[in-house]
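Student: for reference, the sequence and a predicted model appear below.
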Amino acid sequence: MQHATTRPGPRSRIVVSDADYDRLTGLARAYLERAPAMAEELLAEMDRARITRAAAMPAGVVQMGSTVTILGNDGSTQRITLVYPGEADITESRISVLTPLGTALIGAAAGQVVSWRSRDGRDLSVTIDAVEALSSARLP
């Protein structure tokens, strides 16, 4: 099982479409003053990404708009959709890419364990069980 993380240390390479890369890099730069820690984390993720054409993205890789089934360490299952900040709605399981979990998921693939540090300093991780086809995701 591969391991992706938003914490320092050895990390597997992620795959991001050229369109997501451009939008997410711009988004992170726009948020540098409002939310510097999250913006810098997203920029760091983009720095380690392998960029590919959107049409050539491998199946099972988390992209903006993907619906992802994640497995918690306690055996729980949750389905979430990765979206831009303006579309986030926790009651509908739409998670912003500017959250620690959202940043950890982008570019990771089914079967990988993703780890992140929560805003309160806890180290968390989940396994990506499945990645479903893209849903509509727009830049706010």
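Tutor: Now that the structure is in, tell me what you want to look at. Owing to the predicted nature of the structure, the values given are computational and were not obtained by experimental measurement.

Student: use CA for all of it now, contacts and neighbours both
Tutor: Noted.

Student: for the chain, which segments count as strands?
Tutor: 3-5, 14-17, 49-52, 67-72, 77-83, 94-96, 113-117, 123-132 (DSSP state E).

Student: can you redo those as TSV with distance to Y31 and mean neighbour count?
Tutor: Formatted as TSV, these follow (distance: least, C-alpha to C-alpha, whole Å; neighbours: other C-alpha atoms under 10 Å):
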stretch	distance to Y31	mean neighbour count
strand 3-5	21	22
strand 14-17	20	23
strand 49-52	20	17
strand 67-72	24	21
strand 77-83	15	21
strand 94-96	13	22
strand 113-117	19	22
strand 123-132	24	19
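
Student: dump the ones you listed into CSV; add distance to T103 as well.
Tutor: As requested, the strands of the chain are arranged in CSV below (distance: least, C-alpha to C-alpha, whole Å):
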stretch, distance to T103
strand 3-5, 9
strand 14-17, 11
strand 49-52, 12
strand 67-72, 13
strand 77-83, 9
strand 94-96, 8
strand 113-117, 9
strand 123-132, 12
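
Student: out of these, nearest to A35?
Tutor: strand 94-96 (13.0 Å; C-alpha to C-alpha).

Student: hold the first one in mind and look at this next one:
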Amino acid sequence: MKKPNVIISQSDYLKISNLLDTIDGGQNCDNLIEELERAQILPDKEMPDDVVKMHSTVTFSIATTHRTFTLKLVYPYERDKEKSISILTPAGSALIGLSVGQRIEWSLTQNSAPTTVTVKSVSN
């Protein structure tokens, strides 16, 4: 499956890039860096409403578990385990920049086969 187009706001791009510069990554950080590198960067005021941004509340499904989640995408230091998901988690990094209806093939654990993550709705 071809990776979908992703759109990231200029401020999210800068904050996520700065965060990645301060941590010792790993495979998931490498995947997030790849997403940032291939993303279309837009000024904050031009971001479409249906695109996942930092602090968006996202309803998404995971194909392998047949489960749907509604969580707020946050930075690691803002995480509330029951209501949010960190941008540095595999699912969190898969979501950034996707719009409603888009899906991406993504590994959710270090050695797992990719699964499909689908964005169902976004609210900001």
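Tutor: Alright, I've got the coordinates. Since this is a predicted model, take the numbers as computed values, not measurements.

Student: TM-score for the pair, please.
Tutor: The TM-score (TM-score structural alignment, normalised by the length of the second structure) is 0.88; 122 aligned residues with a C-alpha RMSD of 1.7 Å.

Student: that older thread, which one of the strands of the first structure lies nearest to E33 of the first structure?
Tutor: strand 94-96 (17.6 Å).

Student: onto which residues of the first structure does stretch 86-104 of the second structure map?
Tutor: Alignment of stretch 86-104 of the second structure against the first structure: residues 96-114, by TM-score structural alignment.

Student: quick one: contacts for the closest residue in space to R119 of the first structure that isn't next to it in sequence?
Tutor: Closest residue in space to R119 of the first structure, ignoring its immediate chain neighbours: P100 at 7.5 Å, by C-alpha to C-alpha, 6 or more residues apart in numbering. P100 of the first structure sits next to 6, 38, 116-119 when contact means C-alpha atoms under 8 Å, 6 or more residues apart in numbering.

Student: I'd assumed Q110 was in contact with A91 of the second structure.
Tutor: No: checked against C-alpha atoms under 8 Å, the pair A91 of the second structure and Q110 is beyond contact range at 11.9 Å.

Student: more neighbours: those two, which one.
Tutor: Set side by side, A91 of the second structure and Q110 show more neighbours around A91, with 21 against 11, by other C-alpha atoms under 10 Å.

Student: so what's the more buried one up against?
Tutor: By C-alpha under 8 Å, 6+ apart, the neighbours of A91 of the second structure are 85, 106, 108, 117.

Student: contacting residues for the third one?
Tutor: With contact taken as C-alpha under 8 Å, 6+ apart, L108 of the second structure is in contact with 90-91, 114-115.

Student: with the second one instead?
Tutor: If a contact means C-alpha under 8 Å, 6+ apart, then W106 of the second structure has 90-91, 94, 114-117 as its contacts.

Student: rebuild those residues as TSV, extending it with distance to D49 of the second structure.
Tutor: What follows is the contacts of W106 of the second structure, written out as TSV (distance: C-alpha to C-alpha, whole Å):
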residue	distance to D49 of the second structure
P90	23
A91	20
A94	18
P114	28
T115	26
T116	23
V117	19
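
Student: corresponding residue for T22 of the second structure in the first structure?
Tutor: Checking TM-score structural alignment: T22 of the second structure goes with A30.

Student: just give the number of residues close to that match.
Tutor: 13.

Student: likewise for the one 10 residues further on?
Tutor: Neighbouring residues of E40 of the first structure were enumerated by other C-alpha under 10 Å; the total is 17.

Student: my guess is it contacts A28. True?
Tutor: Yes: between E40 of the first structure and A28 there is a contact at 7.0 Å, judged by C-alpha under 8 Å.

Student: spit out the contact partners of the aligned partner of E45 of the first structure in the second structure.
Tutor: In the second structure, the residue paired with E45 of the first structure according to TM-score structural alignment is E35. Residues near E35 of the second structure by C-alpha under 8 Å, 6+ apart: V6.
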